[in-house]
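J.: Provided below are the primary sequence and the corresponding predicted coordinates.
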Amino acid sequence: MATETDDTEAAGAALAPRALLLTHIDPAGIDRGRLIPRAGIESALANGVHASISSATMFTPLDQPVDAVGLDAVIGDLLLRPDAARLAMIDAPGGWAWAPADLCWLDGAPFFGCGRHAVRGAFEALEAEGLSARAGFEIEFTLADGDADNPAPAHTGPAYGVRPLLRNEALIRDLLDALETAGVSPIHVHAEHGLGQFEVSLPARNPLDACDDVALARLIIERISMRHSLSVSFAPIPPVGAAANGMHLHLSVSRGADNLLAPADTGLPGQVGMSLIAGVLDVLPAATALLAGSEASYERLRPGRWSGASLCWGAGNREAAVRYVSGTADAGASSANIEIKPGDSTANPYLAMAAILAGATAGIVRGATAPPPIDISPSHLSADERAERGIRSLPSTLVEALDVLGASDTLRASLGDELVDLYTAVRTPRA
């Protein structure tokens, strides 16, 4: 039972952290971080923390340094600048706090490889059109015991069942407590289709906060799993279980109080909402490299895995790359949104978000026309029928996806040539 002394110590830790975990997600999709002891927190918040350019942004997913966009992997420094507005306690009794970092040049100017800066830029372009956006992610992950040779999944089903929740009740209770302490209250947690697989659905926020929530939630999921002697995998193809892990992005865009994706009399969005969907579909082939950032991602991104491998959209269609969610009668028109399904946790969520916002904005600005929705699984159609309905496949390999990204005028204009080229250099597979 907690005592008054315990409560006082926890409150004191929340006000004066003993340590600050400062993290950012680099172009390789890896969470990099620095732990700042209590004595250095004030200085870190005011002045930032030095880091080499290579360690912050120029490592491949296998931790190989690369030269790119005129930068030498052994030369140069950046500042990691904590966003104090997002500081959160991840362990109140222990006094550990967390904050995301912006990447800046030493003079304080934004570094072109900073994902948080990319989201801000894409959101500002949307706001310039008199629009606002809200977004949230669903994170799938797989839990197993710590046996390296023969790991056993944390549950054996049934899929979407109650038993997996009951079997892991202590872990889930601690996970919910930790997320709420950190200021991220999930919409729900449920067992997924695969053995040992779960999903945490995060609430809709402004786009930058939504991406920060992903970084924070994954940190907490991993931390709580370790405390329960379980290993966690966010990989698109996990080491145990049969189901692939995705990270789905939900997006709605509004003009004032009007949700552009709210269903009209037809049950589908109005003209501007349809242009939004068209813009997202147009950018998706290039954005696939940002949403699905590993070679393993393309094992997941196949028909039949509910991964959205087919470039089309439809109401409630989980095999379409873009699933239209019209909302519910109780929640009203404000809950209507689109779900972008091809993404997984190998992505840098900030860059994925920035790309989708860029596509949505471009579609609205030019009044793009969306193709008709698809009301059947594309795999149930013949090749001729898919061609007739304009259904194409997204890139099937990372190399192909990176080539399409490199040729995208929309994403080069939004993200900048240097960021696109840095991302390509870091993500290109090596022998």
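T.: Structure's in. What do you need?
J.: CA atoms for contacts and neighbours, from now on please.
T.: Fine.
J.: Report whether the expected contact of residue 50 with residue 78 is present.
T.: Yes. Taking contacts as Cα atoms under 8 Å, residue 50 lies within contact range of residue 78: 5.8 Å.
J.: Which one's more surrounded, those two?
T.: Per other Cα atoms under 10 Å, whichever of residue 50 and residue 78 has more neighbours is residue 78, with 25 against 17.
J.: Can you give me the buried ones in stretch 241-258?
T.: Across stretch 241-258, burial judged by 16 or more other Cα atoms under 10 Å covers 241, 243-254.
J.: Endpoints of it, how far apart?
T.: 42 Å (Cα to Cα, to the nearest Å).
J.: likewise stretch 194-202?
T.: End-to-end for stretch 194-202, by Cα to Cα: 20 Å.
J.: Tell me which residue lies nearest the centroid of this protein.
T.: residue 349 (3.3 Å; Cα atoms, centre = their mean).
J.: Check the offset of the helix or strand harbouring residue 219 from the chain's centre.
T.: Element membership of residue 219 [criterion: DSSP states H and E] is helix 207-227. Chain-centre distance of helix 207-227: 10 Å, with Cα atoms, centre = their mean, to the nearest Å.
J.: How about stretch 173-182?
T.: Using Cα atoms, centre = their mean, the offset of stretch 173-182 from its chain centre is 20 Å.
J.: List the buried residues for it?
T.: For stretch 173-182, by 16+ other Cα under 10 Å, it's 174-176, 178-179, 181-182.
J.: Quick one: those as a markdown table, columns for secondary structure and distance to residue 147 too.
T.: Formatted as a markdown table, the buried residues of stretch 173-182 follow (DSSP: H, G, I helix; E, B strand; the rest coil; distance: Cα to Cα, whole Å):
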| residue | secondary structure | distance to residue 147 |
| --- | --- | --- |
| 174 | helix | 22 |
| 175 | helix | 22 |
| 176 | helix | 26 |
| 178 | helix | 26 |
| 179 | helix | 27 |
| 181 | helix | 30 |
| 182 | coil | 30 |
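J.: At which residues are the strands of the stretch 51-200 of the chain located?
T.: 77-82, 88-91, 96-104, 132-145, 188-191, 197-201 (DSSP state E, counting those that start in this stretch).
J.: Turn the ones you listed into a markdown table, columns for distance to residue 291.
T.: Compiled in a markdown table, the strands of the stretch 51-200 of the chain are given as follows (distance: least, Cα to Cα, whole Å):
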| stretch | distance to residue 291 |
| --- | --- |
| strand 77-82 | 24 |
| strand 88-91 | 26 |
| strand 96-104 | 20 |
| strand 132-145 | 12 |
| strand 188-191 | 23 |
| strand 197-201 | 18 |
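J.: Run a quick neighbour tally on residue 5.
T.: Other residues close to residue 5 by other Cα under 10 Å number 9.
J.: try this one next to it:
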Amino acid sequence: MNQMQEEVLSRVAANNIRFLTLWFADVSGVLKGVSIDPGELEDAFTEGIGFDGSSIEGMTRIYESDMLLRPDASTFQMLPWDEEHRMARMFCDVLGPDGEPAYSDPRGVLERQIKRAEELGFTFRVHPEIEFYLLRAVTDLKSEPEPLDRAGYFDHVSGGMAHGFRRKVVSTLEDMGINVEFSHHEGGPGQNEIDLRAVDALSAADNMMTLRTVINELANQEGVVSTFMPKPFRDEPGSGMHLHLSLFEGEENAFYSPSGQYQLSLTGRRFMAGILRHAREIAAVTNQHVNSYKRLWGGGEAPSYVCWGHNNRSALVRVPLYKPGKSSSSRIEFRGMDSAANPYLALAVVLAAGLRGVTEKYELPDETEDDVWMLSDGERQAMGIEALPRSLSEAVHLMANSDLVADTLGEEVFEYFQRNKRAEWTEYRRQITAWEYEYFLNITN
């Protein structure tokens, strides 16, 4: 065992931990876990904990089902919402029976892409802004849910439950060692946002999974419903997960140049050009559900077109300039991802697209200063502005023809993800909606 694993064993004993939960994600981004007795932890570090991989979505085929979980000691944290039972968690890497990394492990997909960035001399840092809705308890899933409040952007409602709920979430996250930068009410009724501080990409993805779990756990305790559904209400904003991205070379921000436009370096411009060029083909991963495209095409400042800008809130990628002259703050903001994405796979394809732009020296197209939604189709075409996919079906078709996505995800995840998303689209197409009943049954002959 290494020193960090020994330190975890000591912390488990010192804090009288009764249950250790080993977390990992399936290909769809659903959190999975198994609890072990603390006495099994040493063996888990050295040999792994066996499980049936064929029972986990996309993990393996039934005739090769034996897999192992090996906890990552650097992710050890107490779970503060159940002090009575003294619980802690660690994220795990998924291994095959031979002890080698499983290519179907979403966390492993991101780790492989991070390693490629490191081989180029870069560390990938991510600061996510995560939006979600709080709803009153649902008794009938066939009726439209009711938001917890009617507040709006940055509203502070004295005595309102949302403010207290966010405070509990932030306190819980910080108790777990996850630093929060901001939290506030968002634009929709019952909609909230929590922004996590920038960290390395793997920690960021782990933090996103943890935040969703904390929010769902605390909402359950409060008797309300939390949802990361991209577009829960037709006439209200959807929930995105804006990503502030940067590459570092050692302690130096590779995106910073004091003489560059908006202080963005050539590396930063090429990274952004990579994201823009491949945005359509990675959309199935960054926006993985049929409902995701109702967010992208339903208004409320969600990006619908592939372009970049500075203060342009209609752009897919922005270059914030909040702290001129401060090199560490130079970054780009990718606005396309939603809160229901698998963060491991989404960060992996975003990083791969950006690195492709850097290594192949993509030219950044001209900045778009206009409100893209207000332009005509002809004007957008003349400016070379493409549309993001309008449906999950279109997104999966683009993904299927993408060498970049195939190389990034690996054969197992690439093939399973397509099958899973095509099945979702097929099932969705079979549904008859309330709108169709209202429209067609009111037609007079």
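T.: Sure, I can see it. Please read all numbers here as calculations on a predicted model, not as lab measurements.
J.: post-alignment, the very next helix or strand once past the helix holding residue 219 of structure 1 versus structure 2, mean distance?
T.: Downstream of helix 207-227 of structure 1, the first helix or strand assigned by DSSP H and E is strand 230-233. Taken against structure 2, strand 230-233 of structure 1 registers an average deviation of 0.8 Å after superposition, with mean Cα distance after the TM-score superposition for structure 1.
J.: after strand 230-233 of structure 1, next one along is what?
T.: Taking DSSP H and E, what comes next after strand 230-233 of structure 1 is strand 247-255.
J.: which ones are touching residue 280 of structure 1?
T.: By Cα atoms under 8 Å, 6 or more residues apart in numbering, the contact list for residue 280 of structure 1 reads 356-357, 359-360, 363.
J.: how many other residues sit next to the alignment partner in structure 1 of residue 297 of structure 2?
T.: The alignment partner of residue 297 of structure 2 in structure 1, by TM-score structural alignment, is residue 302. Neighbourhood size, residue 302 of structure 1 [other Cα under 10 Å]: 18.
J.: And for residue 148 of structure 1?
T.: Residue 148 of structure 1 has 9 neighbouring residues, counting by other Cα under 10 Å.
J.: Give the aligned equivalent of it in structure 2.
T.: Alignment note: residue 148 of structure 1 maps to residue 139 in structure 2; criterion TM-score structural alignment.
J.: Which part of structure 1 matches stretch 90-107 of structure 2?
T.: Taking TM-score structural alignment, stretch 90-107 of structure 2 hits residues 99-116 over in structure 1.
J.: buried stuff in the matching stretch?
T.: Applying 16+ other Cα under 10 Å to stretch 99-116 of structure 1 flags 99-106, 110-116 as buried.
J.: Which parts of structure 1 are helices?
T.: Assignment of helices within structure 1 using DSSP state H yields the ranges 4-15, 38-47, 53-57, 115-127, 163-167, 169-181, 207-227, 271-291, 297-300, 349-366, 383-388, 398-406, 409-415, 417-427.
J.: now for those, which one comes closest to residue 314 of structure 1?
T.: Residue 314 of structure 1 sits nearest to helix 271-291 of all these, at 10.2 Å, using Cα to Cα.
J.: Which stretch of structure 2 lines up against the closest one?
T.: The aligned range for helix 271-291 of structure 1 is 266-286, by TM-score structural alignment.
J.: ok, average deviation of the matching stretch from structure 1?
T.: Stretch 266-286 of structure 2 sits 1.1 Å off on average (mean Cα distance after the TM-score superposition for structure 1).
J.: Contact partners for the match of residue 297 of structure 2?
T.: Here residue 302 of structure 1 is in contact with 308-309, 396 (Cα under 8 Å, 6+ apart).
J.: any idea how far residue 398 of structure 1 is from it?
T.: 13 Å.
J.: and if you look at residue 338 of structure 1?
T.: Relative to residue 398 of structure 1, and taking Cα to Cα, residue 338 of structure 1 is found at 24 Å.
J.: The closest residue to residue 278 of structure 1 other than its chain neighbours - how many residues pack around it?
T.: The spatially closest residue to residue 278 of structure 1, leaving aside those adjacent along the chain, is residue 370, at 4.3 Å (Cα to Cα, 6 or more residues apart in numbering). Residues lying near residue 370 of structure 1 (other Cα under 10 Å) number 20.
J.: shouldn't residue 370 of structure 1 be in contact with residue 275?
T.: Yes. Counting by Cα under 8 Å, residue 370 of structure 1 does reach residue 275; the two are 6.1 Å apart.
J.: List the residues that contact the aligned partner of residue 202 of structure 2 in structure 1.
T.: Aligned by TM-score structural alignment, residue 202 of structure 2 pairs with residue 208 of structure 1. Contact analysis of residue 208 of structure 1 by Cα under 8 Å, 6+ apart lists 116, 119-120, 350.
J.: Could you export these as TSV, including distance to residue 236 of structure 1?
T.: Listed next are these as TSV, based on distance: Cα to Cα, whole Å:
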residue	distance to residue 236 of structure 1
116	23
119	24
120	27
350	18
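J.: Relative to residue 368 of structure 2, how far out is the aligned partner of residue 82 of structure 1 in structure 2?
T.: The alignment partner of residue 82 of structure 1 in structure 2, by TM-score structural alignment, is residue 71. Going from residue 71 of structure 2 to residue 368 of structure 2 by Cα to Cα gives 46 Å.
J.: the more surrounded of the two?
T.: Just comparing residue 71 of structure 2 and residue 368: by other Cα under 10 Å the higher neighbour count belongs to residue 71, 25 against 18.
J.: Contacts only, for the nearest residue to the more buried one once chain neighbours are set aside.
T.: In this structure, residue 71 of structure 2 finds its nearest non-sequential neighbour in residue 92, 4.1 Å apart by Cα to Cα, 6+ apart. Applying Cα under 8 Å, 6+ apart to residue 92 of structure 2 gives the contacts 22-24, 69-72.
J.: and the gap between residue 115 of structure 2 and residue 150 of structure 2?
T.: 45 Å.
J.: Same check on residue 217 of structure 2?
T.: In terms of Cα to Cα, residue 217 of structure 2 sits 23 Å off from residue 150 of structure 2.
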